[in-house]
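> Got a predicted model here, sequence first, then my questions.
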Amino acid sequence: MASNLPSKTRAYRFPKTDGIESIVLKEESIPQLKANEVLVKIHAVSLNYRDLFTATGQYPGAIKPNTVPASDMSGSIIALGEDVKGWQIGRRVCANFCLDHIYGDITVELIKTALGAELDGVLTEYRTFPAHSLVKIPANLSHIEASTLPCAAVTAYNALFGPRPVQAGETVLCIGTGGVSVFAAQIAIASGAEVIITSSSDEKLDVAKKLGVKHLINYKKHPEWEKEVLKITNGRGVDHVIEVGGPGTFDKSIASVRLQGNIHIIGFVSSAGEKSNIPMKVFQKPMTVRRMMVGPRSSFEDMNRLIEVNDVKPAVSKVFPFEQAMEAFLFLQAQKHVGKVVIQVAED
């Protein structure tokens, strides 16, 4: 590594996974740059609900001991390995969620290259990445905005443009106002679809309205919100459901989707609610139920073109300085945000 480049970085780690408060900030050496890698100065990191699971020991997959958390970043290239071609110093980049998932379907081997789990994540000032894992960020976005893309936005894009792509004039139901749901709403609107979104808060729904969402349902005021969805769609049901609630909302999603419609299962942020006979309900109503993984680099690149052409601006709820990473995790845990929570590591 050239002498004018940094040799040290400050990185957050979770030496224990018994809660957000166990996070620590340490100075570490930057690994030697390999021939196929680039060194990136990280400007911003965004958090996902997944990061709360890794911090509290609830993550369903394997986690590297003493891991650096977070999968989503935006930064600028400051050094190139000797075999790297096609990238330049100063280029603004994001890394794909699974570093080696370039195109096609996910595999067990590719899942192991996910950042912030079996591999150290990105909540650090500098990090090396394999050159093949990087994408150029949309020209219309700042680093703070671009840092929100790798997990939530690519997941939303992959849901809407998977085997059964969303079409102009269709209706998309987004459950809640978290990162994936808000991105799905924005991508659907940019694609000519009509969006219905749910929330427990009128204030959050007002934010969604400003983003262009046409139909707003407060599920505290309308606990049987699936009936409101059917009213909006004249009894037909929606073409796509972005299902992030899990057991607590899945019955209502089944009731809300049209015959031969599509439910894209992203997560499980709601409480379990009542137990239900999901297999029988799916059997009784023809539909496509698809469990989502994030997506390959090729989807990330396709999505970035859509974002740039349509000037889609990610919804950033709050930005925390690097020294307040714990506060950012706690803010996310409180679920008072709309869209994304970001930690600014360095100035643009």
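Thanks, I have the structure now.

> Please make it C-alpha for all contacts and neighbour counts, starting now.
Will do.

> who touches Leu123 in this structure?
Contacts for Leu123 (C-alpha atoms under 8 Å, 6 or more residues apart in numbering) come out as Ala11, Tyr12, Val45, Val68, Pro69, Ala70.

> From Lys41, how far off is the residue lying farthest from the centre of the chain?
Going by C-alpha atoms, centre = their mean, the residue of the chain most distant from its centre is Ser3, 36.1 Å out. Distance of Ser3 to Lys41, computed by C-alpha to C-alpha, to the nearest Å: 16 Å.

> Run through the residues that contact Val68.
Ala11, Tyr12, Arg13, Phe14, Gly116, Asp120, Gly121, Val122, Leu123, Thr124.

> of those residues, closest to Gln167?
Gly116 (33.9 Å; C-alpha to C-alpha).

> Surely that closest one is in contact with Asn66?
No. The pair Gly116 and Asn66 fails to qualify as a contact (C-alpha atoms under 8 Å) at a distance of 10.5 Å.

> So which of the two has more stuff around it?
More crowded of Gly116 and Asn66, by other C-alpha atoms under 10 Å: Gly116, with 24 against 15.

> ok, now which ones touch the more buried one?
Gly116 touches Asp51, Ile63, Thr67, Val68, Pro69, Ala70, Ser71, Val122, counting by C-alpha under 8 Å, 6+ apart.

> Near the first one, how many other residues are there?
The reference is to Asp51. 21.

> Hmm, it is touching Ile63, no?
No. Applying C-alpha under 8 Å, one finds Asp51 not in contact with Ile63, separated by 11.2 Å.

> Below is an additional structure, to be compared with the one above:
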Amino acid sequence: MAQEQLSNNAWRVPKGSNGFDALELSRGVPIEKVGDRDCLVKIEAVSLNFRDLMIAMGVYPFPMKGDVVPGSDGAGTVIAVGKKVTRFQKGDRVCTTVNQAHLAGPLTPAASLTGLGGSLDGVLRSYGVFPESGLVSVPSRLSFREASTLPCAAVTAWNAFYGLPGRAPKPGDTVLTLGSGGVSLFAIQFAAAAGATVISTTSSASKGEKLKALGSSHIIDYNKDKSWGQTARSLSAGGDGVDFIVEVGGPSTLSQSVSAIKADGIIAVAGSIGSDMSAKSDPGLLSTWTSNCVVRGIAVGSRALLEDAIRAIEAKGIHPVVDEKPFTLEQLKEAYSYMLSQRNFGKVVIDIQ
């Protein structure tokens, strides 16, 4: 079928959007021209991130284009390639990278302006044209729904552990994860695969059992234990504190994380789920001095780190965790509201029909 005959439906976030009701679904949207080094991808599944909700609510603190197609994490099939493409061919299964120009090393200012669903049109559409450098091959054993969880959650968790040379979880270490979002669930599996002991916080006994099945050794209900940071410290080797924390709660949880961390331990700050970004309740920078720890911001990760994470997922037989409630492209607003309510366990995924 010729490109102009493909039926392309796409969501957009209008300029000035301050809520999910403002999102607009357009049908029969023209598909961009495939350049010499581009791939045309039939998008099969998209997983959502808290970042997507922030963009729709008008509280995203980074630059973005007006009327943007949202979504950064898509998986699908290459259906056409430019004449100079060498990395992929028609029929290949791929997923996107979040920051299209972040290929390796630290995130540069220029690469930070190539984020799908923010600075560039994203993946909540039927078809998309992407540079071959902004795509990664996905394992054949993973479904498209599972593969769509890799671009942000998997590489963020991997970056938290392996982004600093010489500092990675090992047997005897203790890792603390927060909640049951996509980053935390990958972090549990990566840490357990490295031989570390995992402590996880959650809000219910049923979720706790699921976290144990993924590799957590200790579960703390943060609704019942208001000093869960100290509890996590007491569960660490010798009660000296945990070696790594994958911090996704932001101002609402940072004080607890600081109380749990070991001297010279690493707190990888990877999000602010459930927190007011303007809140002043988080500990100040002096806490890194008084606790003698390293606090490191994680801005997703490079294509090279994503490829490393995918190799580990293959080698260790790790399966991404997808929430059991399915959504179609037409149900995007409902999916956003569902994710905002934090009723999900694992990644919320949109099936693209």
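That came in fine, so what should we check first? Being a predicted model, the structure only gives us computed values, none of them experimental.

> where's Arg13 of structure 1, which helix or strand?
strand 8-13 (DSSP states H and E).

> Which part of structure 1 matches the biggest helix by length in structure 2?
As assigned by DSSP state H, the longest helix anywhere in structure 2 is helix 303-316. Mapping helix 303-316 of structure 2 onto structure 1 (TM-score structural alignment) gives residues 297-310.

> what's the average distance of the matching stretch to structure 2?
Here stretch 297-310 of structure 1, set against structure 2 after superposition, deviates by a mean of 0.6 Å using mean C-alpha distance after the TM-score superposition for structure 1.

> Give me the contact list for that stretch.
96, 101-103, 133-140, 150, 154, 157-158, 187, 190, 312-313.

> hang on, Thr249 of structure 1 packs against Glu274?
No. Using C-alpha under 8 Å, Thr249 of structure 1 is not in contact with Glu274; the gap is 9.5 Å.

> Comparing the two, which shows the higher neighbour count?
Thr249 (20 against 10).

> The more buried one -> structure 2?
Looks like Thr249 of structure 1 aligns to Thr253 there (TM-score structural alignment).

> contacting residues for its match?
Thr253 of structure 2 neighbours (C-alpha under 8 Å, 6+ apart): Glu247, Asp282.

> 7 Å instead?
By C-alpha atoms under 7 Å, 6 or more residues apart in numbering, no residues touch Thr253 of structure 2.

> now the residue nearest the centre of structure 1, what's its secondary structure?
Nearest to the mean C-alpha position of structure 1, by C-alpha atoms, centre = their mean, lies Ala152 at 1.6 Å. At Ala152 of structure 1 the chain is in helix, as set by DSSP: H, G, I helix; E, B strand; the rest coil.

> which of the contacts of Gly116 of structure 1 sit farthest apart?
Ile63 and Val122 (14.4 Å).

> neighbour-wise, which of those two wins?
Per other C-alpha under 10 Å, whichever of Ile63 of structure 1 and Val122 has more neighbours is Val122, with 25 against 18.

> and the gap between that one and Val289 of structure 1?
32 Å.

> And Val345 of structure 1, by the same measure?
38 Å.

> Compare the two and say which is more crowded by neighbours.
Legend: neighbour count by other C-alpha under 10 Å for Val345 of structure 1 and Val289, higher for Val345 (25 against 16).

> Show me the strands in the stretch 1-150 of structure 1, by range?
Assigned by DSSP state E, counting those that start in this stretch, the strands in the stretch 1-150 of structure 1 fall at 8-13, 24-29, 37-47, 72-80, 92-95, 126-130, 134-136.

> Report the mean deviation for the first one after fitting onto structure 2.
This points to strand 8-13 of structure 1. Mean for strand 8-13 of structure 1 is 1.2 Å (mean C-alpha distance after the TM-score superposition for structure 1).
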